[in-house]
Every structure is written in C-alpha cells, then in structure tokens.
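Student: Okay, predicted coordinates and the sequence, questions at the end:
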Amino acid sequence: MNLAQRINAFQKLGIFFKQFSTAKIEKHSNSEINTLFFDAFKMQIERAQEFNGWFTKENVLKAFESWSEALSVENLIEWTSKYSFSKNTSPKTIAIIMAGNIPLVGFHDFLSVLITGNKALIKQSSNDKHFLPLIAKFLEHTNPYFKNKITFTDTVLTDFDAVIATGSNNTARYFEHYFGKYPSIIRQNRNSVAILTGKETEEELALLGEDIFQYFGLGCRSVSKLFVPKNYNFDMLFKAIYKFNNIINYKKYENNYDYNKAVYIMSLFNILENGFVMLKEDKSYASPIATVFYEFYDDFDNLLNKLNTEKSDIQCVVSNENVVDFVKFGQTQHPKLWNYADNVDTISFLLKL
C-alpha cells in the first residue's frame, strides 16, 4: 500500500466523521460502509459519557468535528509532502501508549504511525478506549491492508521497535526507565497559556473562552494560565466569557469548582470569580479544573524570553500579537496535522527508524 492509498483511506475517514457534528448527527449516504459503521459510531457517541463522565456528547462531537476538518485530502497531502517516504521500505512496529484526558487524544500518533506505513501496537487509556477500535475496523474495511497493521493490547507491551508514550510527569519517568533502550518519544504534562495586552476585542476574548472551557480545560492545548499587564481590568474578560456560564451546570465541573473555591477561601487566597470560573494569581502553569491562573508582566519581550526558557512546560501560546508560532484566539483545539505535540516531529522520528 503506497502513501497515496493511505492518504485516501484517511480522507474517507474524515468524510465519514463529517456526519457527526455539534449541529447534528446526520447520515449522508446509504453506502455499504455507512450501513456497517454509522450506527455503531452514533451509539458509541451517545454512550461515551457512561464510560467517562468528562466525555459529554458535545465534547465528543467537537473532537469528531476537529478531525473531520484535519483529515481533508488537501491537509493530508500538504502534511506528508514535506517528507521523503521512499526510504521507509521496512515497516516497524510502534508501541503507542495513549492518554485519555480528552476524546481521541491519541489519534494523531495512531495516524502518524499508519500514514508512514508502520504497524501500531496500541495500549489505550481506560478513560478513552472505545472509539479507536471502531476507527481501526473502519480503516480495515476501507482497505484490507490495515488488517495486520493495528493491534490493541491490555497486557505488557512486547515485540516492538520504538515507543510513543504520553502521560503525566510521574509516568514519564517510568516510561523513560522502562523504554530507555528503544527509540522513543515520551511526553509529559504541558499546559497552554494566553498573553493578553488589554487591546483585545470582546470577540477575541470570547474566543479565548473556547480555548479555556472546551473539554472542561482538560487538554494540554487548553489555556490554563493568563499573562496580563499590570493593572489589567478583568471585567471585560469576565463579560466576554459569560456565554460559557452553563458549564457550571455540569455536575463534575461544579463539584471541582466548589471544592477548589473552598480550598482557596480556607487558605486565604485572593481570587476573582464569576460563578463558574475562578482566576487566581499563581506562577504555576497547571491550574485545577474551574480555575485559570494569571500572572502580571511588565515587558512583552521579557515575557517572551521567560516563556522560551520555560517552553518545556508549555504546549502553545495564544495571543493576537504577530509572533511566529503563536496561536490565534479560539484555535488551540484545532491544530493542523503538522502542529506536533511538544513540538516533536513525529513523522521525522518514524521515518528515521
């Protein structure tokens, strides 16, 4: 199976995903593949929250929307055209250890391994283990070539050539110890930040709300920290993000909000809050659910130097300032195929094996 055929298979998957959106779930055709898979995917989307309380139907559908946009033939060709696949004649088995914090969070690694012609040996998180096997079956039906390329396991990983593992800072140390003798990409905790200048429009701040609240802030691309100028007025921010106030009606989120608020009050911390999110001045990057940390800055260039020094903690930076690699407001959860986690080029890693 050549690269063009693999691109074609994932393009078909992207078209299939377009049937599942936050606007509506609608079957677009009665083709054989839709007859086989549409209802199965629909049922799994409806039931996702039973297996993981954070996987609301809306958030699962947002993940499907994002991937349907990414898996266009134009994007797949643009992404893969930057590499030379001719040397990759001997497929390797790549062990993928996946996180489960947001729906389909491990899909890009899965895609990268298969698009390069390698085999995927997958250990899923117990928090997100129902969609990828369905996707694998879809691909196998699209092209039988994939039938011996995808393996799922719940046991100890064996017989592999390289590892891609995603986890916490603690599990990363374990991964490094256990997989140290293999070529590997090992990812740790990262968070995303936003730089505000006070010149943002209400529309931009509302889009920032998407970056903060989508997936309940559980993703590494979710904004958990704000950098604001001295004497920044948070009133405009609170006004712009008020449209997300219904998030407090979700019980798991509300429980975290109430618990963290109680901790802050008992600890005599000064917080700003509006009934559904709290802002706390803190130098850390990883904020608890329902909390966004903030830190004041005096000079923009000094802040850039600080972020560059601490880049191992940061997944992406959101701002309307024209700086290379900055992400526009509202776009953190819509990465391009070539926006690699931790800025590690997965395709280059795989092609060099």
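Tutor: Looks like it came in fine.

Student: From here on, just use CA atoms for contacts and neighbour counts.
Tutor: Will do.

Student: Need the contact partners of whatever helix or strand residue 68 lives in.
Tutor: Secondary structure from DSSP states H and E places residue 68 in helix 57-70. The list of residues contacting helix 57-70 from outside it, by Cα atoms under 8 Å, 6 or more residues apart in numbering, reads 13-18, 20-22, 45-46, 48-49, 76, 103-104, 214-215, 333-334, 336-337.

Student: Are any of these buried, and if so which?
Tutor: Among the contacts of helix 57-70, the ones that count as buried by 16 or more other Cα atoms under 10 Å are 13-18, 20-21, 45-46, 48, 76, 103-104, 214-215, 333-334, 336-337.

Student: returning to that earlier point: ok now the next helix or strand after the helix holding residue 68, how far from the chain's centre?
Tutor: For helix 57-70, the following helix or strand on the C-terminal side (DSSP H and E) is helix 73-80. Here helix 73-80 is found 19 Å from its chain centre; the criterion is Cα atoms, centre = their mean, to the nearest Å.

Student: Would you mark the buried spots in helix 73-80?
Tutor: Buried residues in helix 73-80, counting neighbours by 16+ other Cα under 10 Å, are found at 73, 75, 76, 80.

Student: One more to weigh against that first structure:
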Amino acid sequence: MSPPNHIVQAFVNLGDYLTEFCENRNTKDHPAHASLEEAVQKAGHQNGWFTEDNVLHCLHHWGQLLQASKIDSWLGSYSIDSSKTPKIIGVVMAGNIPLVGFHDFISVLLSGNSVQAKLSSNDTVLLPFLSNYLIGVEPRLKERINFVEGRFGHFDAVIATGSNNTSRYFEHYFGKKPNIIRKNRNAVAVLSGEESSEELIALGEDIFRYYGLGCRNVSKIFVPQNYNFDVLFTALFNYKDIVNQNKYANNYDYNKAVYLMSAFKILDNGFIVLKEDSGFASPIASLFYEYYDSKDSIKQHLQSKKEDIQCVVSKGFITNEISFGETQKPRLHDYADGVDTLGFLISL
C-alpha cells in the first residue's frame, strides 16, 4: 500500500512551484512568486545566516526532490497502510540551516501520520509558508499539520534534533515514547592528494555552503603525510568572497585570534583557517585536518568514530561515500544519522 495519491500530489505540486520560482524568479512577475519572495527575504532578516543564495539553494534542491518519480521510488520500498488512524508525531526542529527539519515533516505526512512541529526560533518563516501552500493545494492536510510554541500536547512519538547537550534533555522528556533523538554529527573528507582541481573546488561547496553550519558540511579533512595544502588553497580561493558576509567574517577573525593567542600552528588563506586537530566539529570559518598513514588505518579510524560522522566525502575510498560537492544535495532516502525515519514512522 502507499499514501493517498492526493497527499503525494500535493508535494509534487509544491516541488513544481519551488522549481518554477527558483528558475524564473527574475523573469516574470507573479503573485505567487511575490509571496514566496517575501518569505525568502523575511527568513534572511530573522536569521543572518539564511542569505538569499543559501535559501534559494535549499528551495531549488527540494524542488528537484519533490518530483513524482523520485517520491514514488522512495516510497516504493515501504508498505504504508493509509487506512490506519494517524499517530501524532512531535518533531523538534533545529535551525542551523534553512528547512533543516523538512525531511522529517514530509516523512511524517507521507507515512500517514500527523505532525506536531516545534520550530527553532532561528527558522520560523519557511516551513509555515510551505505548509500553507500544501494546505492550499490539499485542504485535508490542515488537520494533519500543527505548529506549537510551548510544550507539545498529546503525542505518540517524537523526532528531536539538537546537540549532544540538548539530547540529554530530549532523552529525559521523550525517553518513554518511541523516539529518534539526534546529536551532533559532522561530515568529513578523505583526500588522497590526487584530486583534480575541479574536485577540490567542488569540495569547497561541501565546506562553505550554509557557512559550514550543517551536519552534512565537511568540517574536517584527512590527508596523507606530506600533503600539499597549496593545491587545496588554490581551489578554495574560488570561495574567497564568503568573508564579505559580516557574521562569517566576525567568526573568522575571532577563531583565528584564539588560535594565534593559544600558539596553535595554523594555515590561513584570509577567509578560512586550517588547524591540525583530532576533533570533528571545527568552528565556523575553520577546517580541521588530520594526517593518515594508510588507507586501512583511516578506514578503521572512521569506523571507530562512526557515531560522530554524518557522511564521508571521497573518491573510490569506501562504499556509501559522497562525491565531491554533493553533501548538501541529499536524496530522499539519505536519512540523517543513517536512521530510517520513514521506517520508524510506519512501524508505530
């Protein structure tokens, strides 16, 4: 079985709308475009990290994902009983990048359940706008979508995304209910030293998109001994204008100053600082690096740290690797933390 066609079609219509908006926003004057344009600008005013370029990147990606063929392919692996009474799923959303909780949102609705969403104070504009569009297309969704500001009302299960610190609170409040509780994770890249300039330029997209704030952003690279960082810096120079964003520039100046005062050895190109560090979560405008001796040793290390890693960017290194430049283009079946969200929801 599968979700009712009218629910799927509502998301397909949304995908068409987002794609048409992003591809034609500067070529035609349309009332529907004007309202989404206003939401884009309002989201940027609310959260300085949500620049127009980053919000449009997010909207265009979702427009490409919400196609009938891709949704059908995704759902085809599951048996969804649309006759079941909907469960109420509480979803606590992060606000680090635009629409970061949208995949949970659509998973709840397409699984036949109802969503009770608690938005991050950093991202309260875009999802309600898209929800209103969906309800306009398919009014029956109105009773299945609810946004809350305080505590959840009655709920049957919860999906909560936060930090390692907030996850302890989530465990306390939601631990007795079926749940998915997400903690900090980061993406890493494993370089061989044989990457082309095009591949390293694409890696810059993985590093700098959303200013590095997403869990799929590359925050650390593993490099062989005697790696030539000049080649990497030459490729990353394509992203030099990022330092013109005030919030990013302030973080760059601050983190660089902290490293220098602490007498850490760093590599610096004027808009990002590279620091040798065993950690995974580098601060904004910083990129950690670590040397490795052999492919086998780094594979074992990544396996031992799998709970800290969202995805791995490399070329011909491991199975399930992400190609350079693709971390912020996840597919519908690319689940956060590798936990099958849709399978969890269907099983309730």
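Tutor: Arrived safely, thanks for sending. Bear in mind the structure is a predicted one, so any value in this text is a computation, not a measurement.

Student: After superposition, what is the TM-score?
Tutor: Once superposed, the chains reach a TM-score of 0.97 (TM-score structural alignment, normalised by the length of structure 2), with 347 aligned residues with a Cα RMSD of 1.5 Å.

Student: Mean deviation, the helix holding residue 68 of structure 1 versus structure 2?
Tutor: Once fitted to structure 2, helix 57-70 of structure 1 is off its aligned match by 0.7 Å on average (mean Cα distance after the TM-score superposition for structure 1).

Student: what's the angle between that helix and helix 73-80?
Tutor: 70 degrees (axes from the mean of the first three to the mean of the last three Cα atoms, to 10 degrees).

Student: can you name the residues of structure 2 that helix 57-70 of structure 1 overlays?
Tutor: Here helix 57-70 of structure 1 aligns to structure 2 at residues 52-65, judged by TM-score structural alignment.

Student: buried sites along the matching stretch?
Tutor: Buried positions in stretch 52-65 of structure 2, judged by neighbour count with 16+ other Cα under 10 Å: 52, 54-65.

Student: Same check on stretch 211-231 of structure 2?
Tutor: Judged by neighbour count using 16+ other Cα under 10 Å, the buried positions of stretch 211-231 of structure 2 are 211-224.

Student: so what corresponds to residue 232 of structure 2 in structure 1?
Tutor: Under the alignment (TM-score structural alignment), residue 232 of structure 2 pairs with residue 237 of structure 1.

Student: Where does that match sit: helix, strand or coil?
Tutor: Following DSSP: H, G, I helix; E, B strand; the rest coil, we place residue 237 of structure 1 in the helix state.

Student: and the closest residue to it other than its chain neighbours, how many neighbours?
Tutor: Once flanking residues are discounted, residue 237 of structure 1 sits nearest to residue 205: 6.1 Å by Cα to Cα, 6 or more residues apart in numbering. Neighbourhood size, residue 205 of structure 1 [other Cα atoms under 10 Å]: 20.

Student: quick one: the longest helix anywhere in structure 2 to helix 52-65, angle?
Tutor: In structure 2, with assignment by DSSP state H, the single longest helix is helix 5-24. On the basis of the same axes, to 10 degrees, helix 5-24 of structure 2 is oriented at 140 degrees to helix 52-65.

Student: Could you check the helix or strand that helix 5-24 of structure 2 is followed by and say which residues are buried?
Tutor: Sequence order places helix 31-46 as the next helix or strand after helix 5-24 of structure 2, per DSSP H and E. Using 16+ other Cα under 10 Å as the test for burial, helix 31-46 of structure 2 gives 33, 36, 37, 39, 40, 42, 43, 44.

Student: Which residues are in contact with the last one?
Tutor: Just to be clear, that refers to residue 44 of structure 2. With contacts defined as Cα under 8 Å, 6+ apart, residue 44 of structure 2 is in contact with 50, 51, 52.
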